[in-house]
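Asker: okay, sequence plus prediction incoming.
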Amino acid sequence: MAVSSFPGFPQEALDFFAELSRNNNRAWFQPRKQAYTEYVTGPAQAFVEILGERLRALSPGIRYDTGLSGSGSIMRIYRDTRFGGDKRPYKEHLGIVWWEGEKKMDNSGFYFHLEPSGARLYAGMHIFQPPTLTVFRQAVADDPTGKRLATLMEKLKSDFLIGGEHYKTVPRGFDKNHPRADLLKFNGLYAGSPVLEPQTLTTPDLVDRCVALATDLLPLHRWLVEVNAGIW
């Protein structure tokens, strides 16, 4: 049955992650899996659908999946501890993604990140796959398309966090004095909203706030969708 409204995340969801951050171990989590389902993933599934339909009104190709396997919109809480020194078994936040294209990690989309101190909405691509990185650089170097990106990024940076810059130098094959040399150093491109306060997360206003932010972020998302599809 389709969800018709979203009342906000319960306060218990924020409390769950606050407690998890102090007790990030299996002995604490295992007896509380039912609470995680009731207060976090259950409401998250409703949020995915409600906001997903609103995002489709902005960009009809948006996709979402309310499944809990990790392949859909809701990120799994379990961390991959095989590499690196951080062996905490659980993520201390909720991550949700809506994407436009076949595979969510290969395409631009919107990402919602919730933790006890608040939440942010992001748009873009965290890391480009090699074919996308190649076409991204070509698009940045192209005058009409690259100028359009530079203009919209200039507008966004006053209110949004900009991420994705990775390389210290301009990649080989491009003029180091290119007018958009800074953008050529990116290996992903995304923008994140100001923090949505905890008191907003537990109210029906959350969906409208996210839609307003997504509207501001839409030009970046559309630019990436078009470039990734090769229609620029």
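Answerer: Everything's here; your move.

Asker: C-alpha only now, for contacts and for neighbours.
Answerer: Noted.

Asker: what sits closest to the residue most central in space within the chain if chain neighbours are left out?
Answerer: The chain has Y111 as the residue nearest its centroid, 2.1 Å off, counting by Cα atoms, centre = their mean. For Y111, ignoring the flanking residues on the chain, the nearest one in space by Cα to Cα, 6 or more residues apart in numbering is V97 at 4.4 Å.

Asker: let's bring in a second model and compare:
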Amino acid sequence: MLSENTLSFLKKLQKNNNKEWFDKNRALYDEAKQDFENLVEQLITMIGKDEEEISLLKPKDCTFRINRDIRFSKDKTPYKTNMGAYIVRGGKKSVYAGYYFHCEPGKSFVGGGLWMPQPAELKKVRQEIDYCWDEFKSIVQNKKFKSVYGDLSRDAEYTLAKVPRDYDKDNPAAEFLKLKSLVGLHNVADNDVTSKALVKKLGDAFTTLKPVIDFINRSLE
């Protein structure tokens, strides 16, 4: 579970997203950061029981800085108003698919997969989906997967309008071949974030997503 204080800090940051306020309240940030890293350590331990490479990770390998990169953004607020962790073999900059938890008051979610891979990696995944369509279809149409995630995310920003030119438009996997990211997302309510059952809830969601992640990573190996 995460502390109510962690969500409270993020709510206050949403209303005071400036360096002066942040510097005055750095102790609150340090407390929230430690709280989140403690959760990430528990998640690493849990996932690592079945995935040895993940068991070697530390929270710092998975968590993201709270400072925003504002160099090319019209939004010049200096801080993210969320805390996120990408738990994946090789750490958060890995090319492999992994597990993600996003903590943001009113907008928290759990999930994972492969977000915006480079063209070479995306090509491999698409080929695997095409070659092993029956297997992939059985994974994303699994009753448990659909009950938790519904489907892989089809955000218009990360989906092609047409099937990639290497594939026929009538390909049975067409709707998945259009995806530029292959991720599953499931919303988490604030009262679940601060519940003692949080680790189990996230663990169940990760277990449900694991066949998708294993399929993607097999294509990248």
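Answerer: Looks like it arrived, so ask away. Please read all numbers here as calculations on a predicted model, not as lab measurements.

Asker: map the residue nearest to the centre of structure 1 onto structure 2.
Answerer: In structure 2, Y111 of structure 1 lines up with Y100, judged by TM-score structural alignment.

Asker: what is whichever strand or helix holds its match packed up against?
Answerer: For Y100 of structure 2, the element it lies in under DSSP states H and E is strand 98-103. Strand 98-103 of structure 2 is packed against strand 83-87, strand 109-114, with contacts defined by 3 or more Cα pairs under 8 Å, 6 or more residues apart in numbering; DSSP states H and E.

Asker: hmm, 10 Å instead?
Answerer: helix 4-15, helix 26-48, strand 83-87, strand 109-114, strand 182-187, helix 198-220 (3 or more Cα pairs under 10 Å, 6 or more residues apart in numbering; DSSP states H and E).

Asker: that one vs structure 1 - mean distance after superposition?
Answerer: If you overlay the two and look at strand 98-103 of structure 2, the average distance to its match in structure 1 is 0.4 Å (mean Cα distance after the TM-score superposition for structure 1).

Asker: can I get the helices and strands packed on strand 98-103 of structure 2 in JSON lines including mean neighbour count and distance to Y149 of structure 2?
Answerer: Formatted as JSON lines, these follow (neighbours: other Cα atoms under 10 Å; distance: least, Cα to Cα, whole Å):
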{"stretch": "helix 4-15", "mean neighbour count": "17", "distance to Y149 of structure 2": "24"}
{"stretch": "helix 26-48", "mean neighbour count": "17", "distance to Y149 of structure 2": "19"}
{"stretch": "strand 83-87", "mean neighbour count": "24", "distance to Y149 of structure 2": "18"}
{"stretch": "strand 109-114", "mean neighbour count": "23", "distance to Y149 of structure 2": "8"}
{"stretch": "strand 182-187", "mean neighbour count": "22", "distance to Y149 of structure 2": "6"}
{"stretch": "helix 198-220", "mean neighbour count": "19", "distance to Y149 of structure 2": "8"}
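
Asker: could those go into JSON lines alongside distance to L57 of structure 2?
Answerer: Shown next, in JSON lines, are these (distance: least, Cα to Cα, whole Å):
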{"stretch": "helix 4-15", "distance to L57 of structure 2": "23"}
{"stretch": "helix 26-48", "distance to L57 of structure 2": "7"}
{"stretch": "strand 83-87", "distance to L57 of structure 2": "8"}
{"stretch": "strand 109-114", "distance to L57 of structure 2": "17"}
{"stretch": "strand 182-187", "distance to L57 of structure 2": "22"}
{"stretch": "helix 198-220", "distance to L57 of structure 2": "17"}
